[in-house]
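Asks: Generate coordinates for the sequence data below:
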Amino acid sequence: MKLLSLAFLVLPGVLSRGLPSPLSNNQQPSPIGIADKVIVSAAAKAPNGEDAQSSNYDIQCNSNNATPLNWDDLWSCWNEIYNRGDALCAANPSGRFCEKGAVKISGTSYFGKNTASTCRAVANGLSAIWEKCRYTDQIGRAIYLGGSNAAYGNGELIVHAQNNWVAVLPSL
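Replies: Next up, the predicted model:
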């Protein structure tokens, strides 16, 4: 996958609210197409040439037996967190960043201390989770599993994407 510089990327209709779009409504890209353009690879380099992701944390995916995440809820949380921009998303030593439907996005401190990153950095860490923690089922649908990853550029803030619902078993 080719990484694009976000500084020069205009995403019609979703992240560029209020900007004119050269595409008609029937040509708007699907959410997954937009997400693919903003994925930040764990191997990405920061402007100073150092690894953007800390080497002390590798992306972790829940097992394939885990309940998958709802794409609409996941995408909605990503948008909400990303659109907070340079505001801080803090884990003191843990914090919730978004809950939509059956999806919960939270963060914890790798070292158990207070930490924070820009919410945009948290969203980019989240997008790497859904890029790595997805598979295609037997009929070709993309299935997204929860997982965890460091916020972009901050290996101390671990972002978690998980299913937020709890099954209530009937009493016997």
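Asks: contacts and neighbour counts: CA atoms only from here.
Replies: Will do.
Asks: Give the burial count for residue 151, as a bare number.
Replies: Residues lying near residue 151 (other C-alpha atoms under 10 Å) number 30.
Asks: repeat for residue 31
Replies: Counted with other C-alpha under 10 Å, residue 31 comes out at 12.
Asks: Can you tell me which residue is spatially central in the chain?
Replies: Central residue of the chain (C-alpha atoms, centre = their mean): residue 126, 2.0 Å from the mean position.
Asks: this one as well, want them side by side:
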Amino acid sequence: MTTHTLSYEMVGFTKVSIVLASIFTIIGNAAAAPAPLETDVDKLIIAGVGLPKASELGLTVEDLKKPAPAVDHLFMRSPAPEKDLAKRFDPQCWGDPKCTRGDATNCYNYLNGLGGTSCVTSGYIQMCRSGGCGWYGRSLFGGTVSSSCYNVALGGAWVLTNCQGNYLAGANAAYGNGNLVVEIHP
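Replies: Modelled structure (predicted):
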């Protein structure tokens, strides 16, 4: 092998090395691109004060879109109503203004995803907002009141189950706590 042949082989090797290095640099830069500051799921849900973002719970857009379950069986009174505790709040469906069922469902799934986290209200607070729909909490008799966010979601699920149409508004007590009223409306 002559020196002349060796230099052509080195030039060929160097060109291939430069091309490969360039490709790896491009791939590396793409992988190192900064993550978006806000995920799509966090654009759908505005969490209430002190509550974590939907992404912090590991929820996805698909999780938020799942339909709420039918919950009427949870709110039924026994066949012997005289043995029931006095009911504090009667669930209601309201007229206009209303919010979309999809936005209301997003908040249901978010609050349900909070599980045993306490949803606390003193006065009137927004617990969740999605699009043009808010889930609000208020104390029926004043003062500070709380329930697990899961039970708040169950109370609101009554509105989703019983208020007909693609637009809705209404209120129900949190499951198991007739003093915490959950209102769903714009």
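Asks: Aligned to the residue nearest to the centre of structure 1, what sits in structure 2?
Replies: In structure 2, the residue matched to residue 126 of structure 1 (TM-score structural alignment) is residue 156.
Asks: The helix or strand that contains its match vs structure 1, average offset?
Replies: Here residue 156 of structure 2 sits within helix 149-162, counting by DSSP states H and E. Taking mean C-alpha distance after the TM-score superposition for structure 1, the mean distance separating helix 149-162 of structure 2 from the aligned residues in structure 1 is 0.6 Å.
Asks: which strands and helices sit next to that helix?
Replies: Counting contacts by 3 or more C-alpha pairs under 8 Å, 6 or more residues apart in numbering; DSSP states H and E, helix 149-162 of structure 2 packs against strand 92-93, helix 101-113, strand 118-122, strand 170-174, strand 177-185.
Asks: closest to residue 5 of structure 2 out of those?
Replies: Closest to residue 5 of structure 2 of these is helix 101-113 (C-alpha to C-alpha; 69.3 Å).
Asks: Does anything pack onto that closest one? Which helices or strands?
Replies: When contacts are defined as 3+ C-alpha pairs under 8 Å, 6+ apart, helix 101-113 of structure 2 sits against helix 61-65, strand 124-130, strand 133-139, helix 149-162.
Asks: residues in structure 1 aligned with that helix?
Replies: So helix 101-113 of structure 2 sits over residues 71-83 in structure 1, by TM-score structural alignment.
Asks: quick revisit: which residues are contacting the following helix or strand past the helix holding residue 156 of structure 2?
Replies: Once the chain leaves helix 149-162 of structure 2, the next helix or strand it forms, by DSSP H and E, is strand 167-168. With contact meaning C-alpha atoms under 8 Å, 6 or more residues apart in numbering, strand 167-168 of structure 2 is reached by 93-95, 98-101, 159-160, 184-185.
Asks: can I assume residue 138 of structure 2 is in contact with residue 182?
Replies: Yes - judged on C-alpha atoms under 8 Å, residue 138 of structure 2 makes contact with residue 182 at a distance of 6.8 Å.
Asks: And these two? Which one has more around it.
Replies: Between residue 138 of structure 2 and residue 182, counting by other C-alpha under 10 Å, residue 182 is the more crowded of the two (30 against 23).
Asks: residue in structure 2 matching residue 111 of structure 1?
Replies: In structure 2, residue 111 of structure 1 lands on residue 141 (TM-score structural alignment).
Asks: Skipping its backbone neighbours, what lies nearest residue 61 of structure 1 in space?
Replies: residue 147 (4.1 Å; C-alpha to C-alpha, 6 or more residues apart in numbering).
Asks: ok, the corresponding residue of structure 2 for the one you found to residue 11 of structure 2 distance?
Replies: Using TM-score structural alignment as the criterion, residue 147 of structure 1 maps onto residue 170 of structure 2. Per C-alpha to C-alpha, to the nearest Å, residue 170 of structure 2 is found 76 Å from residue 11 of structure 2.
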